[in-house]
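Enquirer: show me how the following folds:
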Amino acid sequence: MQVRLMFRDKLYTPAENPRFGADDVLTDLQLEDVLLTMAGGDRLVYQVAQDVLTHPLTDHDTITYRQQVLQDCLERPEATAELYGLCTKALKTERSVYIGFVRENPSAILSRARTVLNQLVPHLRTLATFAGQEVSQVRSTGLTSLYSGLVQDLDDQFFEDCQAHLRRLAFSDGVIIGRRLGPGNEGVEDLLHPPEKAPLVERMGLPTRTALTYQIPARDEAGGAELSAIQGRGLNQIANATAQAADFLRYFFEALQREIGFYLGAVRLHRQLTGSGQPTCMPALLDEDDDLVRGSELYDPHLPLVGERSVIRNDVPAGARTGIVITGANSGGKSTLLRAIGSAQLMAQAGMFVPARSWSVRTTSRVFTHFAREEDSGMVGGRFFDELKRLSEIIEHTKPGSWILMNETFAGTNEAEAANLGDDLIGALRDSGVPVVLVTHNFDLAGRLVEADPGLLSLRAERLESGQRTFRLLPADPLPTAFGRDIYQRLAPWPYDPAPAADAR
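Expert: Just a heads-up that it's a prediction; the model follows:
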């Protein structure tokens, strides 16, 4: 009975504390709607999805392992939801058992543990029946191992033995505790004995031989307390063992609920995206010396989730070995593509599908985002100061193989200073093995980067001669304009524009 749906050789354990920059990544990439869709109103699924997305895998085997489990879940969504529901129902039953003050009382510990087991064993039987129905329907190693293990371990004999043990643990005829004589003929080493079967004559109600007994008077509080202490010492080991069995069963259902909950969230997201007419695919994994990303019809998953009907999908061609620089017309879809690349990377390294027709990725140890922020309202520092401060904190946490997604970084200073600083910084990051995906309006900066690095892919937002934006990003060198005049003219007339001269008559 091992849960191994997230990792081949270990249990998934959520991180105790969020990683540095995780909140910024989720906010900048607008992944909140992705998480809410996955959760479907379930807080546990939300928390697991958030943790998994912000802790990307780098091991190709583990990513493939999750992809295979997810493929089974996508093919059998009802079974995935049913399995999650079984776990939820079992744990709800367990939590309904009153805990009380049981930590120091072996009798109370035993009583509660036995009650919990009596509550959970029927759910375990239901799970075993479910596993028997599903084991032949799945192909992934994770689900096949889970179901076959349950079928093998939880047979009819197991449940018969469980019920027999639970009946014995009720001690309906009292407990028999033995002792041996110690120094001074003092009784030591309390030992619980199995209950003896009553003689036939006693069961028939006939008189038997007089036993050596002592009846504690009802008002003898000290004697009653000593008797309870003796019983507690005798029950201590079996109470602890029974409590451990109850805890193990609870931990099993909790682990299974967490792990299948992640896949249930992915199934919900997949249903929502494909239901809106968008493609998805399982990404291919590239070697370390290959492109960062490449593929076709990539889109930002946030857009269809918020009801956007005209979702533009973009291709990213081969050639992005060291980074990507995205330039072009204002309001041309640059930031949307940046968010799409970041979202796809996190989803791919979580072992999920990605929002694209086809997609290939090189794995990264961390993804950081550095997007434009509002100016500090506390007036501690200006916008440029804040940009540099956040960028410095990010760089302190990077290591070779990390990615940084930059959106209009260095926009808080003039173009010349931004170009000089950006060229030096991004070049140093590139030399340190930290790829950058940059969106910028700074032609000088973009031009320097493209000219200096043949491994950098340059994409430019398409603009028609009419000034219309297609929101498509195509391979092209940067242009020395962002076509801001188009936006100015689209919003015209302005109240302070000079009125056209009257015709001379």
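
Enquirer: contacts, neighbours, all on C-alpha from now
Expert: Fine.

Enquirer: mind giving me the packing neighbours of the top helix by length along the chain?
Expert: For the chain, the longest helix by residue count, based on DSSP state H, is helix 221-275. Based on contacts counted as 3 or more CA pairs under 8 Å, 6 or more residues apart in numbering; DSSP states H and E, the elements that helix 221-275 packs against are helix 32-39, helix 43-53, helix 60-75, helix 77-95, helix 106-134, strand 187-193, helix 302-305.

Enquirer: to compare against the first, here's another:
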Amino acid sequence: MTFESVLFVNGRSSADIDCVAQPDVFGDLNLDQIIDSVVRGRDEYILRPYFYTPLTETQTIEYRHAVMRDLERSEVLNPICQFAEQMRAMRAELAASQSMRYLWQKHAYFLDAVEKYCAASLEFARALEKGAPHSTGIAAFLDYLKTYVQGRAFEELKSEETRIRAELGKVRYSILIKGSSVTVGKYAGETDYSEEVQKIFAKFRQGAVKSHSMEIRDYPEMNHVEANVLNFVVKLHPEVFEPLDTYCSTHADFLDSVIARFDREIQFYIAFLEHLSRIRSVGLSFCYPVVSVESKAVRSVDGFDLALAEKLRLDNQPIVCNDFYLEGDERIVVVTGPNQGGKTTFARTFGQLHYLASIGCPVPGREARLYLSDRIFTHFERQEDMENLRGKLHDDLYRIHNILERATTESIIIMNEIFSSTSLMDALYLSQKIMGRIMDLDALCVYVTFIEELSTLGKQTISMSSEVKQDAVASRTFKVIRRLADGRSYALSLARQYGLTYEQLRERIGS
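Expert: Sure thing, here's the model as predicted:
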């Protein structure tokens, strides 16, 4: 079975992925905060571009789901994590080889890197086969790995390294130090006096005594004296060191590109699953969504803002989950309610769920059916930028125009409290025009607004409203529920807060 990538069914080029920039919507949806938390501590793998690349077909999403499910089994995950540790150790040896000043020390570190690589590959093939992966991605890689370690090229790489190391272990030489003169010669059976010296000084030992020895730091880099001694040894044993030099040149690119790519790509999954486990520890759920390119009937049960969940987890605060669904001709969720009631968080949740689903990841919630869009567009309120010479209203219209020019029937559009700088009548007029364009596109949309009339604009719109408690201070519940927007529940809460309900006024007048 052929294998190229554990992330892409079509084996998309890594070079193409690495050029991808962060999508514009990341800031509005707080996806940048999520990815920061996910990839923290894994800088060496350069994982961000994978999270910046949404998929365009459900086949690859299902491919990734299967790999994720495989990695939730310890018998598959543990060998992969062990291999990753060994590969990190191997890369440390390679980095040392490149940083050393003297040629033969470079070769020594290179030989150690090859030894670690060969041992890790053989051990990984045995352990992963025992784990019996179920997913197409990891099973295909296992087939590739088994074929690779049984191949002639790998066997030659390993056997030649073993032979050269054995020959190096046989090298013997003598050093004669007289004043500032150092003479290196072939070993001719001279007596090794090191044991004799230790025995002589051992009889003077009288229990524990204070040490007056000076600490000598052991730097990995050889000094010039050690390097010159080694150069003399090389001249004395060319039959050993010349093959080493040839071996290092011949196998300079010993690391198999497919194995190296797997070692990097698999961290995309592991990093995300580790982040999920931290969120799950506070009782929140994740699920593998059903993703469709055809049906716009979407649904989420107990969904939540993943960026906010991480923040609240660190602060030991609870997170509120919300549900939503669209069915039939419904396309636009109009969200109304009081300020600080969870409307913006709901909009972000909608966007996060669809984006995470588009990169083949589990999403927050117990159940989800989501739409695979061609692109997500967002318009969140921004501070007025004095450099662009546009006023607040002009800037809103300019950004919305750019969105509607590029959006298609397959897009998702999220608008969050626009036109707050103009009058109610103007805001209503402009919003109706914009929503009319979105309806014509038949695009999915979340429209957070203070204008309740928009929720009944047509059969494509549904109303959701943030709920408040009917108590003395109109406490926010941060629940956003599907119901008609009448504005009276919040007004009633405010009236109750200030003693202005009909019953309260009547009681006061009567008294």
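
Enquirer: any idea what the TM-score comes out to?
Expert: The TM-score (TM-score structural alignment, normalised by the length of the first structure) is 0.71; 411 aligned residues with a CA RMSD of 3.6 Å.

Enquirer: to D287 of the first structure, which of the helices and strands packed on helix 221-275 of the first structure lies closest?
Expert: helix 60-75 (9.6 Å; CA to CA).

Enquirer: contacts for that closest one?
Expert: By CA atoms under 8 Å, 6 or more residues apart in numbering, the surrounding residues in contact with helix 60-75 of the first structure are 5-8, 57, 79-80, 138-143, 263-264, 266-267, 282, 285, 348-353.

Enquirer: one more time with 7 Å, if that's ok
Expert: Taking CA atoms under 7 Å, 6 or more residues apart in numbering as the criterion, the residues outside helix 60-75 of the first structure that touch it are 5-8, 57, 80, 138-140, 142-143, 263, 267, 285, 349-352.

Enquirer: check stretch 27-44 of the first structure too.
Expert: With contacts defined as CA under 7 Å, 6+ apart, stretch 27-44 of the first structure is touched by 26, 45-46, 49-50, 265-266, 268-269, 302, 305, 339, 342-343, 369, 371.

Enquirer: buried residues in it?
Expert: Neighbour counts using 16 or more other CA atoms under 10 Å place 28-31, 33-39 of stretch 27-44 of the first structure among the buried residues.

Enquirer: now do that stretch: distance to the chain's middle.
Expert: Averaging C-alpha positions (CA atoms, centre = their mean, to the nearest Å) puts stretch 27-44 of the first structure 11 Å from its chain's average.

Enquirer: start to end distance for that stretch?
Expert: With CA to CA, to the nearest Å applied, stretch 27-44 of the first structure spans 20 Å between its terminal residues.

Enquirer: just after the longest helix of the first structure, pick out the following helix or strand.
Expert: Tracing the chain C-terminally past helix 221-275 of the first structure and defining elements by DSSP states H and E, one meets strand 284-286 next.

Enquirer: in the second structure, what range does that following strand match?
Expert: Alignment note (TM-score structural alignment): strand 284-286 of the first structure is matched to residues 290-292 of the second structure.

Enquirer: that older thread, and the buried ones among the contacts of helix 60-75 of the first structure, selectable in PyMOL?
Expert: Burial among the contacts of helix 60-75 of the first structure is assessed by 16+ other CA under 10 Å; the matching PyMOL selection reads:
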select buried, resi 5+6+7+8+57+80+138+140+142+143+263+267+285+349+350+351+352
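
Enquirer: distance from the chain centre to stretch 166-183 of the second structure, please.
Expert: Relative to where its chain is centred, stretch 166-183 of the second structure has its mean C-alpha point 51 Å off (CA atoms, centre = their mean).

Enquirer: scratch that, stretch 455-473 of the second structure is what I was asking about
Expert: 35 Å.

Enquirer: give the buried residues for it.
Expert: Neighbour-count burial for stretch 455-473 of the second structure [16+ other CA under 10 Å]: 455, 457, 460-468, 470.

Enquirer: how about L117 of the first structure: what's its closest non-neighbour residue?
Expert: Counting by CA to CA, 6 or more residues apart in numbering, A246 is the residue found nearest to L117 of the first structure once chain neighbours are left out, at 5.7 Å.

Enquirer: could you do T349 of the second structure as well?
Expert: What sits nearest to T349 of the second structure in space, not counting adjacent residues and going by CA to CA, 6+ apart, is D305, at 4.7 Å.

Enquirer: report the contact partners of the one you found.
Expert: 345, 348-349.

Enquirer: take those residues and keep only those in strands.
Expert: Secondary structure defined by DSSP state E assigns none of the contacts of D305 of the second structure to strands.

Enquirer: just to revisit the earlier point, would a markdown table of the buried residues of stretch 455-473 of the second structure with distance to G391 of the second structure be doable?
Expert: Supplementary listing: these in a markdown table, determined by distance: CA to CA, whole Å:
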| residue | distance to G391 of the second structure |
| --- | --- |
| S455 | 28 |
| L457 | 28 |
| Q460 | 32 |
| T461 | 30 |
| I462 | 32 |
| S463 | 31 |
| M464 | 31 |
| S465 | 30 |
| S466 | 30 |
| E467 | 33 |
| V468 | 34 |
| Q470 | 39 |
